[in-house]
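>>> Test case, fold it:
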Amino acid sequence: MIQQGTKTFRNISLALFAGGFVTFALLYSLQPLMPEISEAFAISPAHSSLTLSVTTIAMALTMLFIGSLSDSLGRRFIMTAALVVSSIIAMISAFSPGFTELLLLRILQGVALAGLPATAMTYLSEEIEPSSLGYAMGLYISGNSIGGMAGRFISGVITDWLSWRAAIGFIGILGLCAAVIFWLVIPPSRHFVKATPGFKKIIPLLWSQCRNTRLLCLYGLGFLLMGGFVTLFNYIGFELTGKPYHLSQSVVGSLFVVYLMGTLSSTWMGRLADRYGRSNVLGIALGIILAGAVCTIHPDLWVKVIGLALFAFGFFGGHSIASSWVGLVADQHKSQANALYLFFYYVGSSVSGTGGGLLYSHLGWIGIVGMIGVYVVIGFILCRFLIEKVKEHTRLTF
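All right, here's what the predicted structure looks like:
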C-alpha cells in the first residue's frame, strides 16, 4: 500500500486533484449564471436551478452502476474517459438553442461526470495505506473545492465580458487540458483485481449496504451536507445581484474564492480526523456550517462573505471526513458502499437545490438558512447515532 511522502503518493494526489478540479468546475460552472439563464430563457429561479439539479441526479444514478463497470474496464480508464467526454459536452452546451436542449446536454454531462467521483474513492481506498487515507482524500476533495471555485469565478467573469455561452465553452476547454494532465500523471492500479461486471447483482449488493446502519448514517450525512451546501450557493447569486446589493456577475463569481477555505479545511480536518477521531472533528465541522449560514442573514455584505467562507470551510471538512469513513465501516463491497454515499450526496444536491428555490420564492433568504439549520440538527443526531453503532461493531478510531 502507498504511504504519504512517496513519489507515487504525490503523483496520485496531483492526478486526483486535477480530476476533482475538472469535475467540480464543469458541474458547478452554471451555478453563478442562474440569474443570467433565468433571464435568457424567461424562467423562474427554481426552474433555472434545474441546470444543476438534473446534472447531479444523473450523476447520482449513474454512480450506482459505473463502479461495477470500472471493476472490468479499470479505474484509470473510466476516470480519464469521464473527464474527456464531460468536457466535450460542456463545449457543445455553449450552443444550446433552448432551455430544454441545455437540460438534455446537462443530463448527458452528469452521466459522463459520474465516472470520476464514483471510481476515485475506490481507487484511493485500494491504493493508499489506511493511515494516509484521510490526508489523500482531503487532497482529492481540495481539488473539488478549487475546481468549484474556479468554475464559478471564471464563468462569472467571462459572462460579464462576453456571454454565459462563452463561459460554458471556455470551462469545457479548461476541462480538456486538466484531463490530459490527469491521464499523464495517474499511475496504474497496483491492487486492482479485474472482474466481470455483474449488473444483475448490483441492486442486491446495494440493498445489502442499506442494511448497514452505520453506512445509512453516513449516507444521511452526505445528503444533508451537500443539500445544504448547494442550496446556499444556488441562491446567494439571486440575493446579491438583486436589491440592495446589485452586484455584477464578476463580483458574485469572485466571492466563490471562499472555496479556498474548503481546500484548507478538507486536508487539515482530514489530518485531525486521523489523529483525534472522525466523530469529534465532524461535529466541529457541522457547528462551523451552522455558524456560517447564520452569518449570511446579516445585511452587511462583508459579514455575508465571512459567513460564506465559514460555511465552505465546514462543508468541505465535513465531507472529507464522512466520505473517507465510508470505506472503513463497509463490511464488504466497498465500491458499492462508496457509490451509495455519492448517490445520496448528489441526490441531496438535486432535491434540496430545487426545493430550496421554492422556499426562497416564498420565504426569502431566511427560508434557506432555516432549512440548513434543520439539516445541521439532523446531522448532529446522525453523527451521535453513528458513534454508538461504531462502538458496537468495530474498534476503528471514531
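>>> C-alpha from now on. contacts and neighbour counts both.
Noted.
>>> can you give me the helices for the stretch 151-300 of the chain?
Here the stretch 151-300 of the chain has its helices, by DSSP state H, counting those that start in this stretch, at 164-185, 202-210, 213-241, 249-254, 259-276, 278-295.
>>> I'd like the ones you listed laid out as JSON lines, including distance to Thr196 and mean neighbour count.
As requested, the helices of the stretch 151-300 of the chain are arranged in JSON lines below (distance: least, Cα to Cα, whole Å; neighbours: other Cα atoms under 10 Å):
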{"stretch": "helix 164-185", "distance to Thr196": "24", "mean neighbour count": "21"}
{"stretch": "helix 202-210", "distance to Thr196": "12", "mean neighbour count": "15"}
{"stretch": "helix 213-241", "distance to Thr196": "26", "mean neighbour count": "23"}
{"stretch": "helix 249-254", "distance to Thr196": "45", "mean neighbour count": "21"}
{"stretch": "helix 259-276", "distance to Thr196": "34", "mean neighbour count": "23"}
{"stretch": "helix 278-295", "distance to Thr196": "35", "mean neighbour count": "22"}
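>>> Make CSV from these and add distance to Gly364 to it.
Shown next, in CSV, are the helices of the stretch 151-300 of the chain (distance: least, Cα to Cα, whole Å):
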stretch, distance to Gly364
helix 164-185, 26
helix 202-210, 36
helix 213-241, 9
helix 249-254, 19
helix 259-276, 24
helix 278-295, 14
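>>> mind checking which of the ones you listed is nearest Ser48?
Relative to Ser48, the nearest member of the helices of the stretch 151-300 of the chain by Cα to Cα is helix 213-241, separated by 9.7 Å.
>>> now for the closest one, which elements pack on it?
helix 34-40, helix 249-254, helix 301-329, helix 334-363, helix 365-393 (3 or more Cα pairs under 8 Å, 6 or more residues apart in numbering; DSSP states H and E).
>>> residues of the last one that come out buried?
Under the neighbour-count criterion of 16 or more other Cα atoms under 10 Å, helix 365-393 has 365-373, 375-376, 379-380, 382-383, 386-387, 390 buried.
>>> now the angle from that helix to helix 213-241?
160 degrees (axes from the mean of the first three to the mean of the last three Cα atoms, to 10 degrees).
>>> And helix 365-393, what does it pack against?
In terms of contacts (3+ Cα pairs under 8 Å, 6+ apart), helix 365-393 is packed against helix 213-241, helix 278-295, helix 334-363.
>>> Taking helix 301-329 as reference, get the angle to it.
Between the axes of helix 365-393 and helix 301-329, defined by the same axes, to 10 degrees, the angle is 20 degrees.
>>> Reformat the helices and strands packed on helix 365-393 as CSV; add distance to Glu101.
Formatted as CSV, these follow (distance: least, Cα to Cα, whole Å):
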stretch, distance to Glu101
helix 213-241, 21
helix 278-295, 34
helix 334-363, 19
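>>> who are the neighbours in contact with Phe256?
Contacts for Phe256 were tallied using Cα atoms under 8 Å, 6 or more residues apart in numbering; they are 149-150, 152-153.
>>> Alongside the first, I'd like the structure of this one:
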Amino acid sequence: MSPASTGASTTVDAVPSVPAPVADSRLTPGGPGYRRMSFALFLAGVATFALLYSTQALLPLISDGYGVSASDASWTVAAATGGLALFVIPMSALSERFGRRTVMTASLAVAVTVGLLVPFAPSLGVLIVLRGVQGAALAGLPASAQAYLAEEVRPKALVTAIGLFVAGNSVGGMSGRVITGWVAQEWGWRVAVGTIGVIAVGCAVAFRLLLPAPRHFKAGSLHPRRLLGTVRDHLADPLLRRLYAIGALFMTVFGGVYTVIGYRLTQEPFSLPQGIIGSIFLVYLVGTVSASTAGRLVGRLGRRGALYLAGGTTAGGLLLSLADSLPLVLLGLVLITAGFFAGHAVASSAVSKTATHGRAQASALYQSAYYIGSSAGSTVGAMAFHAEGWSGTVGVGLLAILGVVTITVLGSVAARRQVLANAH
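Have a look, this model is predicted:
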C-alpha cells in the first residue's frame, strides 16, 4: 500500500531543536573589561576609606587643636561612619532605581567636595557636622559597589572581585593615615585632611572614566512599601542576620583599635612623633593581602572555617598588643588587621551570594551594621581607653570577637540541624 493511501507522511519526523545555551556575558578574570572594572572599584574603595577615616590618625592633634578630650575628638570618626550607616539603605534604594554607577559617581562627587571643606572647620562642632555629611554621601558607595559586582561578575569570581574592592578599602585606609601623619607633622592636621581631599578627587575622576557601563542592571522601584518589604525579607533570613552581626562585631574591634592606637603610641613608653604613628598604618597592606585571598581561604576551609580563623587571628593580635614592646604591638596590629579584613571579605561576599533579590538592600543592611559597629567601636573604645587605658580597649575587642565566634558556632549548629531535617 502506498504511503498516499495510508495517509502516512513521506518525510522523516523532525527532531525538536534544542536552543543553544546563552553565553554568560558577565565579567570574569582575564576577560574584557574585568581589569578596568576591578581597578575602578579599587580606586573607589581607596577614596571611600581615605575620606571616611581621614581624621582617625590625627585625633591627638585635633584634641590639642580644639582643646578637647579623646572621646570628644573620636566623634569626628563616629559621625562619618554613623552617617554612612544611617544613609546606606536609602542610597541603595536610589541605586536600584537610577543605577549603581550613577549613584556611586554622585556619592563620590559630594564626598570629595565636602572633603575639600573639612580643613576650614572653625570648631569641633562644625567639623563633626561636615564629617557626618561626608559619611552620608559615601553611603552610596559600598552597597552599590557590591550590588554592581553581584550583577556584572560571574558567581565563581564574586568573592575575589569583592575581595579586591575591600583591598581598595584597606589601601585607602592605610595611605590616608600614613599621608596625613607625615603631612600633619610638618604642616598640621588641616593641611593633612586637605591633602586627602585632593587625592580623593583624582580617585573619583579615574573611577568614573574607568568603570564599565552596567549591562545586567534592571531598574527597580522606589516605592517605600516595596523597599520595606525587601528589607523585611532580608532581616527575616537567619543567615543574613548572622552575617550582619558578624560584620558589625569585626568592625567594632577594628574601629576601637585604630581610633585609640594613636593616643597610646604618643604616651609612655613609646612617645612616638605623629609621622611615625601615621606610618604604623602601613600594616593595612596586610589587610590588602588577606582580603584579596579570602576566596581561596573559603575554598579550603569553608565560610565558617574562614570566619573561625579570622576571629582567632584577630583575638591573638589583641592579646599581643597589650605588651609594652613596640615590635609586639606592631605584630599585634598586623594580626588584628589581617583577621579583620579576611573576616569582612568573607562575610560581605556571603551576603551577596545569599541574597536572591534586592541585592543592593542586602548589601546595604550589611554595610549599615558594619558601620554601626565602626561608630560603636570608635566611641566605646575611646571611652574604655579613657577609663582603663589600652587594656580597656582590648577588652572591648575581645568581647566582640567572642560574639563572632558564638554566632558562627550557632550557624554551624543551625546548618547541622537543617541537614538532619532534610535527611528525614
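>>> So after superposing, what's the score?
Between these two chains, after superposing, the TM-score reads 0.96 (TM-score structural alignment, normalised by the length of structure 1); 394 aligned residues with a Cα RMSD of 1.4 Å.
>>> coming back round to it: is it possible to get JSON lines of the helices and strands packed on helix 213-241 of structure 1 that adds distance to Leu174 of structure 1?
Listed next are these as JSON lines, based on distance: least, Cα to Cα, whole Å:
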{"stretch": "helix 34-40", "distance to Leu174 of structure 1": "21"}
{"stretch": "helix 249-254", "distance to Leu174 of structure 1": "17"}
{"stretch": "helix 301-329", "distance to Leu174 of structure 1": "23"}
{"stretch": "helix 334-363", "distance to Leu174 of structure 1": "23"}
{"stretch": "helix 365-393", "distance to Leu174 of structure 1": "32"}
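>>> quick one: which of those helices is nearest Ala46 of structure 1?
helix 334-363 (4.6 Å).
>>> what range in structure 2 matches the closest one?
Aligned by TM-score structural alignment, helix 334-363 of structure 1 falls on residues 359-388 of structure 2.
>>> average gap between that stretch and structure 1?
By mean Cα distance after the TM-score superposition for structure 1, the fitted stretch 359-388 of structure 2 averages 1.0 Å away from its aligned residues in structure 1.
>>> Just the buried residues of that stretch, please?
359-386.
>>> Which one of the helices and strands packed on helix 365-393 of structure 1 lies nearest to Ile306 of structure 1?
helix 278-295 (7.3 Å).
>>> Let me see the residues that make contact with the closest one.
232, 269, 272-273, 303-304, 306-315, 317-318, 321-322, 325, 369, 372-373, 376, 379-380, 383-384, 387, 397-398.
>>> what's the answer for stretch 83-102 of structure 2, then?
Here stretch 83-102 of structure 2 makes contact (Cα under 8 Å, 6+ apart) with 103, 132-140, 142-145, 147-148, 211, 213-214, 217-222, 227, 360-361, 364-365, 367-372.
>>> what's the matching range in structure 1 for that stretch?
Against structure 1, stretch 83-102 of structure 2 falls on residues 58-77 (TM-score structural alignment).
>>> okay, the angle between the host helix or strand of Ala82 of structure 1 and helix 164-185?
Here Ala82 of structure 1 sits within helix 75-93, counting by DSSP states H and E. Helix 75-93 of structure 1 runs at 160 degrees relative to helix 164-185, counting by the same axes, to 10 degrees.
>>> what packs against the helix or strand just after helix 75-93 of structure 1?
Moving toward the C-terminus from helix 75-93 of structure 1, the next helix or strand (DSSP H and E) is helix 99-113. Helices and strands touching helix 99-113 of structure 1, by 3+ Cα pairs under 8 Å, 6+ apart, are helix 7-28, helix 50-73, helix 75-93.
>>> outside of helix 99-113 of structure 1, which residues touch it?
23, 27, 41, 50-52, 54-59, 62, 82-83, 85-86, 89-90, 93, 96.
>>> Quick one: buried ones out of those residues?
With neighbours counted by 16+ other Cα under 10 Å, the contacts of helix 99-113 of structure 1 contain buried members at 23, 27, 50-52, 54-59, 62, 82-83, 85-86, 89-90, 93.
>>> how about Val251 of structure 1, what's its partner in structure 2?
Per TM-score structural alignment, Val251 of structure 1 is aligned with Ile276.
>>> So which residue is dead centre in structure 2?
Centroid-nearest residue in structure 2, with Cα atoms, centre = their mean: Val166, separated by 5.8 Å.
>>> which residues touch it?
42, 45, 288, 291-292, 341, 345.
>>> Alignment lookup: it to structure 1.
Taking TM-score structural alignment, Val166 of structure 2 has Ile141 as its aligned residue in structure 1.
>>> and if you look at Ala350 of structure 2?
Mapped onto structure 1 by TM-score structural alignment, Ala350 of structure 2 lines up with Trp325.
>>> What about that match, how many residues nearby?
23 (other Cα atoms under 10 Å).
>>> what sits against it?
218, 278.
>>> How about the one 10 residues further on?
When the contact criterion is Cα under 8 Å, 6+ apart, the partners of Ser335 of structure 1 are 67-68, 119, 122.
>>> who wins for neighbours among the residues you listed?
Gly67 (30 neighbours).
>>> Mean per-residue distance, the helix or strand harbouring the match of Val166 of structure 2 versus structure 2.
According to DSSP H and E, Ile141 of structure 1 maps onto helix 130-161. Following superposition, helix 130-161 of structure 1 is found to deviate from structure 2 by 0.6 Å on average (mean Cα distance after the TM-score superposition for structure 1).
>>> list the buried ones in that helix?
130, 132-159.
>>> cool, stretch 2-21 of structure 1 as well?
The neighbour-count criterion (16+ other Cα under 10 Å) identifies 2-4, 8-21 as the buried residues of stretch 2-21 of structure 1.
>>> The helix holding Ala82 of structure 1 against structure 2, how far on average?
So helix 75-93 of structure 1 averages 1.1 Å relative to structure 2 (mean Cα distance after the TM-score superposition for structure 1).
>>> Direction-wise, compare that helix with helix 50-73 and give the angle.
150 degrees.
>>> what sits against the aligned partner of Ala291 of structure 2 in structure 1?
Alignment note (TM-score structural alignment): Ala291 of structure 2 maps to Ser266 of structure 1. By Cα under 8 Å, 6+ apart, the contact set of Ser266 of structure 1 is 138-139, 141-142, 313, 316-321.
>>> can you tell which of the helices of the stretch 151-300 of structure 1 is closest to Gln31 of structure 1?
Of the helices of the stretch 151-300 of structure 1, nearest to Gln31 of structure 1 by Cα to Cα is helix 213-241, at 5.9 Å.
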